[in-house]
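Undergrad: this is a predicted model, with the sequence first.
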Amino acid sequence: MHKKKTQAQPVLTKSGNSVNSGIQAAQLLQKALALHQGGQLPEAEAIYLQILAINARHFEALQFLGMIKRSQGELQQSLDLLTLAASINPAHTIIHASIGNVLLDLERHTEAISSYDRFLLSMPDFAETLNNKANALSALGREAEALACYARALDKQPDFPDAYFNRGNLHMDMGQYGRALLDYEQVLKTNPGHFQAWNNRGNALLKLERLQEAFQSYQQGLSIAPDNAELHACLANIYKITGHLNESVEHYSKVLALTTTGFPRQNAALQLAILHYVFGNPANVEALLHVAKEMLGNVQIKDKGSLIYCVFMLKIQLWWQSFRQQSAIPQAQGMLYVIGESHMLSAHNLVLAYHDQHLQCKGLWIEGCTQWRIGHASTNHYQQALNNYLQAIPPVSSVLITIGEIDCRIDGGIYKASKKSTEISLEQRVHNTVAAYLNFVSSQAQARKLKMIVSGVPAHHLDESVHTQAELQHFGQFLSLFNTQLKRQALEMGMDFLDVFTMTDGGNGKSNQQWHIDAHHLRPDGIMQAFAHHLIPS
């Protein structure tokens, strides 16, 4: 934020020493301000400290030293200096905006809003402070107020790229991807070199299933900032979901080379571990998971999906180490292709008996895939990925498909949607989701004469301390209903059904704790048990 230049106001008293000290402080302040404005911050800081040695309550020295401390990341010291300055001259308008900025940095959002409001009483049309207040409101989840505040900022300053960018980010969080796209494009009209806007524009386009445009947006951002780890991670992701796995590995590896700590590095290592485990060199997996597991226990990480994958992959690795020490793997006579989201990892590399043959499982990953997405009327990259896999599999092959558990979570999918809207019954919603999903699978598989095995969804293995017994009972009934519908419709369409729900149900849809490896997934030997005792032929 541009600050008003504040002239030094030496206090003259009857004491000659005070007069001289005041004059000296004023002269030092002019020198410090010139250095500060010229970007020579260490030199300016040293002079502000000299002034404070003369007068510990010198308003301007406290104010500008506080600003320097903020730029150095010393936020608490900055807040202390600015707060002291405000106590000396509370009528000074700009100091309250400065305090608000530091409080925003400290994620003390409610206090930041109070400081911004105090500033805005005197300067209600100051666009930058309106934008910063909107950021604080957004962080508190006060979306409507934040949008109104961004609108006020843009009304006062229509060519303000930061407000468009921040509003675009809020629209992304709200799932309003079309509006987010428009905001990012407004940023790029004024600042085509804004590589973060190219990156986030790509994210919006990806959500809108405009994959080629998303790819081009990431590439444009990377042409501006070739060493930006976030852009490399986004490119790696879009390569992954479009099946360009070598390119995906290349860009995730670039993220590892560019970052030394933090979640971006850990998540890149996790993604590489999964790619190597499923499609590449399993020898690399252990070292990558050693990096990835640093994300565990970090309460700041909001990406629950990555945390789930990380725990799961670590446990899969341990299971295989133990299994190889204790058991001999039978010689495979053919291939069983396993298509799915994370649940296919439990089956990958197993050798299973099916139709009097031992078949080795080959996992084909569609991250985050749901039955609802596969059956959706609008074409999407999940459908394309599934179709690509089915077209690439040799005719008359056997295929296990493990999609549906994400549709059946207590905090998402069908169950959550049924609570939001009661226009159709839960039973009808389940029936429609399953029917659309299986119709898509059947239509793609029949032409290649693939023998499809549809996996059910396991019983739940939830933390009972965070749900009431009534909630868990109702959720268990939903899981039973879902699996019953899935089994009936799959068998009617000539597909076999792997009944992992019956195998794992300890009563009321709750896990019997025999086969789960974590809260969501089965152990690999659970898949073996299901094929041996819970496979229902059509």
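TA: Done, it's in.

Undergrad: can we go C-alpha only for contacts and neighbour counts from here?
TA: Noted.

Undergrad: ok, Arg265 - contacts?
TA: With contacts defined as CA atoms under 8 Å, 6 or more residues apart in numbering, Arg265 is in contact with 255-256, 259, 291-292.

Undergrad: pull out the buried positions in the one helix or strand it maps to.
TA: Applying DSSP states H and E as the criterion places Arg265 in helix 263-279. Residues of helix 263-279 classed as buried by neighbour count (16 or more other CA atoms under 10 Å): 263-278.

Undergrad: for Met335, see how far away Pro395 is.
TA: 12 Å (CA to CA, to the nearest Å).

Undergrad: what's the single longest strand in this protein?
TA: Counting residues, the longest strand found in the chain (DSSP state E) is strand 357-365.

Undergrad: got another one to weigh against that:
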Amino acid sequence: MKKQPPPQKSYKAKKAVQKIAKQGRLGLEPNARELERLMAMFSAGKYSEAESIALAMTKSFPRFGVGWKALGAVLHEQCRGKEALLAKQKAVTLLPQDAEAHSNLGFSYRDSGQLTEAETHCRRALDINPHYAEAHGNLGLVLWDQGRLIEAEASCRRAIEIMPSLVNAYNNLGNILFDQGRLSEAETSYRQALALRPDFIDASNNLGITLLEQGLILEAEDVYRHTLEIKPDYADAYNFLGNCLLAQGRMKEAEASYRHALELKPEYVSAYYNLGNILCDFNCWDQAVDAYRKSLDFDPAKMGLKASVWLAVIYYLEGNLDLSGNMLQTAQPIMDVTSVSYKDSTAYYHYLNKLITWHKQTSSSYPQSVNREVLYTIGESHSISSHGTIVYYHGREMQCEAQWIAGCKQWHLGNDKQNKYKYKFELIMRQLPAQSTILLLIGEIDCRPDEGILKAWKKTPEKSLDEIAMKTAQTYMGYVSKSASHYGHRLIIGGVPATYVDLCTVAVEDVEPFIRLIKIFNVFLQELALTAELDFLDIYTLTDSGEGVSNGKWHIDGYHLFPDAIEEAFSKYLITAAK
């Protein structure tokens, strides 16, 4: 999560001195020497001294609006929000035609969460002075807070157009573009901010996040290490450096980086959340719960929403449906969040809600697994619905136990680079009892219309869709087969369901390749599995209407299956390898 932009300087003392003669005489006012002294203290960051001067000034000259502006600015810099707001309100009362006073007050209203009032005063500032760049920038932030991203972008661009040197506006514009998923444009905007101010820590931090989101992991790591050279005690940089290390599968280094961030900032919500994620990857569930709960306790309205969803997943996998449902109720406000950074947790929120509802409607609960053989189902979100299900495999009654690897693609496991998905897969392989039976439910994300194989195909038009699909399946099968055989595990390869995605949401030119991809991908997986003498669970045929799309019988939502779908697949659609 990107850091909120720093407050823009709400008072420019030098300009105030120059403007006094133009602002009209509202009463007795201090002499120029006292104002210059106030300016010097403020500019030097000596806010206590500046506050003393400003307080004396407002006491001696209570109708001198500039004094109240100065006091508001000094209190704002000392993070005394309520006092600053009162001083700025007084300044606007005395200087109703002062654009800067209205803009400053708007920013304080934003800090206090009063966004309607903030927008009103930012717009009033622009009514007075339509070319006031800082007011356009402040309005952009207020609109951003309200989720009005297109309007926010226009305001920030207008601020930059008026004042190309307004460095905060470039950083803020980058944040707005990031939240629209326009990552390369956001990267450009952050780099423009850094070109103007190379030591702009927040822009550097945000650039690193954006590079990481684009998969430019090594570049992002370089940015964060450079940031730490500038500011060695910057907790945010350690937190996001941890993300870079995590993406490279350097798990212990990542954990150390998160913990270092927490040493520097003991109530650092994002670091607790990220630490919870990596502890999940280590299968350290109890420690992960503790980290997520701290994230929720410290920030229930933001990162706590994500943490609540992941806690709901953990409790679901522990068989505690009531507690899982309670955590989803805590996370309910996530439905109103529009930021793309909440996309995954929002999807899990809807998915788990449907799973818990299904269990209640069917009066289903997890049966005890005493004396019942375990079928370990390894996969991304698709593995969760199988959890606790009873299946019959070659005459053996087995109970599914999900081994969840969030977001895992076949591509992640099949490529030649170490990453967090491989780390957890190999950890699971080591931790399972020797000669376990494992069902792999990985590949659905690879076959989505907006990512995976189709996306790769568009980037490499010289290759056919079949070629990329086959290569993905081959490298995946090679990796998982080798890993499982090392521990004597027996694999069952799960297919990819027919799509239940609303095809109206897919670009017209992508519909046919998308439907065809899922079909051929299953063909390749089945051939490779049987050649390797592995059984294949034909989930595609179970769900196919005959036209390459779902028959609607087994999907709980646009991507996932009902818990009893796996039972049905084992009963009727298990293809056994010849021995």
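TA: Arrived safely. Model, not experiment: these values are computed from the prediction.

Undergrad: TM-score for the pair, please.
TA: With the length set by TM-score structural alignment, normalised by the length of structure 1, the two chains reach a TM-score of 0.86; 525 aligned residues with a CA RMSD of 3.3 Å.

Undergrad: neighbour-wise, which of Pro395 and Met335 of structure 1 wins?
TA: Met335 (19 against 15; other CA atoms under 10 Å).

Undergrad: looks like the more buried one contacts Ser398 (just checking).
TA: Yes: applying CA atoms under 8 Å, one finds Met335 of structure 1 in contact with Ser398, separated by 7.4 Å.

Undergrad: aligned counterpart of Asp505 of structure 1 in structure 2, please.
TA: Here Asp505 of structure 1 is matched to Asp544 in structure 2, going by TM-score structural alignment.

Undergrad: the stretch 151-300 of structure 2: helices as residue ranges?
TA: Counting by DSSP state H, counting those that start in this stretch, the segments of the stretch 151-300 of structure 2 that form helices are 167-179, 183-196, 201-213, 217-230, 235-247, 251-264, 269-281, 285-298.

Undergrad: ugh, wrong one, the stretch 301-450 of structure 2
TA: Using DSSP H, counting those that start in this stretch, helices in the stretch 301-450 of structure 2 cover 303-317, 321-330, 343-361, 382-386, 410-414, 420-431.

Undergrad: same list (those) but as a markdown table, adding distance to Glu229 of structure 2.
TA: Output for the helices of the stretch 301-450 of structure 2, formatted as a markdown table (distance: least, CA to CA, whole Å):
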| stretch | distance to Glu229 of structure 2 |
| --- | --- |
| helix 303-317 | 28 |
| helix 321-330 | 40 |
| helix 343-361 | 33 |
| helix 382-386 | 43 |
| helix 410-414 | 32 |
| helix 420-431 | 26 |
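
Undergrad: give me the neighbour count for the nearest residue to Ile428 of structure 2 once chain neighbours are set aside.
TA: Distances taken as CA to CA, 6 or more residues apart in numbering place Gln403 nearest to Ile428 of structure 2, at 7.5 Å, with adjacent residues excluded. Neighbourhood size, Gln403 of structure 2 [other CA under 10 Å]: 24.

Undergrad: ok, and what's touching stretch 476-487 of structure 2?
TA: 410-411, 413-415, 426, 429-430, 434-435, 490-491, 528-529.

Undergrad: then stretch 222-233 of structure 1?
TA: Contacts of stretch 222-233 of structure 1 (CA under 8 Å, 6+ apart): 193, 195, 199, 218, 221, 251-252, 254-255, 258-259, 264, 268.

Undergrad: before we move on, what about stretch 280-293 of structure 1?
TA: With CA under 8 Å, 6+ apart, stretch 280-293 of structure 1 has contacts from 265-270, 272-274, 276-277, 310-311, 313-314, 317.

Undergrad: and the strands in the stretch 351-500 of structure 1, which stretches?
TA: 351-354, 357-365, 398-402, 451-455, 496-498 (DSSP state E, counting those that start in this stretch).

Undergrad: where is the longest helix in structure 2?
TA: When structure 2 is parsed with DSSP state H, its longest helix is helix 508-531.

Undergrad: can you give me the buried ones in that helix?
TA: 514-519, 521-526, 528-530.

Undergrad: what does stretch 521-538 of structure 1 give?
TA: 521-531, 534-536.

Undergrad: sorry, back to before: are any of the contacts of Arg265 of structure 1 buried, and which?
TA: Looks like the contacts of Arg265 of structure 1 have 255-256, 259, 291-292 buried, using 16+ other CA under 10 Å.

Undergrad: now tabulate these in TSV and tack on distance to Ala151 of structure 1.
TA: TSV is the format used below for the buried ones among the contacts of Arg265 of structure 1 (distance: CA to CA, whole Å):
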residue	distance to Ala151 of structure 1
Val255	36
Leu256	39
Thr259	36
Val291	43
Ala292	41
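
Undergrad: closest one of those to Lys5 of structure 1?
TA: Thr259 (38.9 Å; CA to CA).

Undergrad: which one in structure 2 is aligned with that closest one?
TA: Aligned partner of Thr259 of structure 1 by TM-score structural alignment: Asp299.

Undergrad: about what we covered before: redo the helices of the stretch 151-300 of structure 2 as TSV? Include distance to Tyr47 of structure 2.
TA: Converted to TSV, the helices of the stretch 151-300 of structure 2 look like this (distance: least, CA to CA, whole Å):
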stretch	distance to Tyr47 of structure 2
helix 167-179	22
helix 183-196	26
helix 201-213	22
helix 217-230	24
helix 235-247	25
helix 251-264	25
helix 269-281	29
helix 285-298	29
